[in-house]
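**Q** using only what follows, build the 3D model:
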Amino acid sequence: MADASNHLAHLTSTIDSLGQGLDHAKTGAVRSLHSWGAALSASDEPALKTIADELKQLEVILGEGDINGPKLKKALQSLGKHTTAAAKSAEGATADKVQQLGKLLTDAAGQLS
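**A** All right, here's what the predicted structure looks like:
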């Protein structure tokens, strides 16, 4: 059960960061992306493995010297879409947080031109 509590706390932290805007979220993004990717890769759910792969791609994009805006936008849109879809199979407070995270990722993509 501690695992579920840790995931909920991590979701809340990620949501808080994204809620402050894309520029703020970028600061801790790589560390968070790596952590989420590792957690989701361990899942038996194909949808979560897809999200883990997208997180790895996003980590690469953010690690590039000059970030390609259209590439980042596309990655965030896809990640937002898959995250929102994954919320349907989550339970309780986690489902709400995952849905909120999906929306924030989609909104972040909308901040990019």
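
**Q** please count neighbours and contacts with C-alpha atoms only from this point.
**A** OK.

**Q** show me where the protein has helices.
**A** Along the chain, counting by DSSP state H, helices occupy 2-19, 22-41, 46-63, 69-87, 92-110.

**Q** residues near the closest residue to G110 other than its chain neighbours, how many?
**A** Nearest residue to G110 in three dimensions, chain neighbours excluded: K73, at 7.4 Å (Cα to Cα, 6 or more residues apart in numbering). Using other Cα atoms under 10 Å, K73 has 21 neighbouring residues.

**Q** another sequence for comparison is provided below:
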Amino acid sequence: MLAQSIRASRQALVRVARQQPTLISRRTFIIPTAVRQADLVQEMYLRELKSYKPPQLKASDSEGHVQQFSIPKPPPSPEEGDIASELKAYENQKVELEGASAEGAAPVEEDWFEEEVEEAPPAAH
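**A** Okay, the predicted model is just below:
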């Protein structure tokens, strides 16, 4: 008899255990949600955005705001005759030397590589 009561209680526990998860799962699916309240400012803003139509652009709208493009003038080219005469004048110039007198005297030549003669140190007695 004890064995039968243990089996009966065991079967009852199995039935209860099978029914229990369905109740728990049903309860977890019910989640309260907050009621969405209407935001009047946002709705007005969105309505105005939807109803806005930008003005149509015309071809003459840029006048007065943009400068007209004009091609710059090409630089003047040097004349070939002038170059030849300037070259001859340059070749005919006299060479001016620094330190030379205006009378045409020959310039004094300096020896840049001249070494100074070293004096022998006096012998100490």
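
**Q** where does the TM-score land?
**A** Here the superposed chains carry a TM-score of 0.20, computed using TM-score structural alignment, normalised by the length of structure 1; 24 aligned residues with a Cα RMSD of 1.6 Å.

**Q** before we move on, back to that, and the residue nearest to G110 of structure 1, how close does it get to L58 of structure 1?
**A** Separation of K73 of structure 1 from L58 of structure 1 (Cα to Cα, to the nearest Å): 10 Å.

**Q** neighbours around R18 of structure 2, how many?
**A** By other Cα under 10 Å, neighbour count at R18 of structure 2 equals 11.

**Q** next one: it from S85 of structure 2, what distance?
**A** 119 Å.

**Q** what of S25 of structure 2?
**A** Distance of S25 of structure 2 to S85 of structure 2, given as Cα to Cα: 109 Å.

**Q** and R27 of structure 2, by the same measure?
**A** Counting by Cα to Cα - R27 of structure 2 and S85 of structure 2 are separated by 110 Å.

**Q** I figured the residue nearest to G110 of structure 1 hits G80, correct?
**A** No: at 10.4 Å, K73 of structure 1 does not count as touching G80 under the criterion of Cα atoms under 8 Å.

**Q** now do the shared contacts for these two.
**A** Overlap between the contact sets of K73 of structure 1 and G80, as judged by Cα atoms under 8 Å, 6 or more residues apart in numbering, is nil.

**Q** tell me, how many neighbours does A108 of structure 1 end up with?
**A** Neighbours of A108 of structure 1 (other Cα under 10 Å): 21.

**Q** do I have it right that it meets L76?
**A** Yes: contact criterion Cα under 8 Å: A108 of structure 1 and L76 qualify, at 7.1 Å.

**Q** contacts for stretch 87-102 of structure 1 next, please.
**A** 8, 11-12, 14-15, 79-86.

**Q** in it, what's buried?
**A** 87, 94-95, 97-102 (16 or more other Cα atoms under 10 Å).

**Q** ok, which pair from those is furthest apart?
**A** Farthest apart among those by Cα to Cα are T94 and G102. That separation is 12.2 Å.
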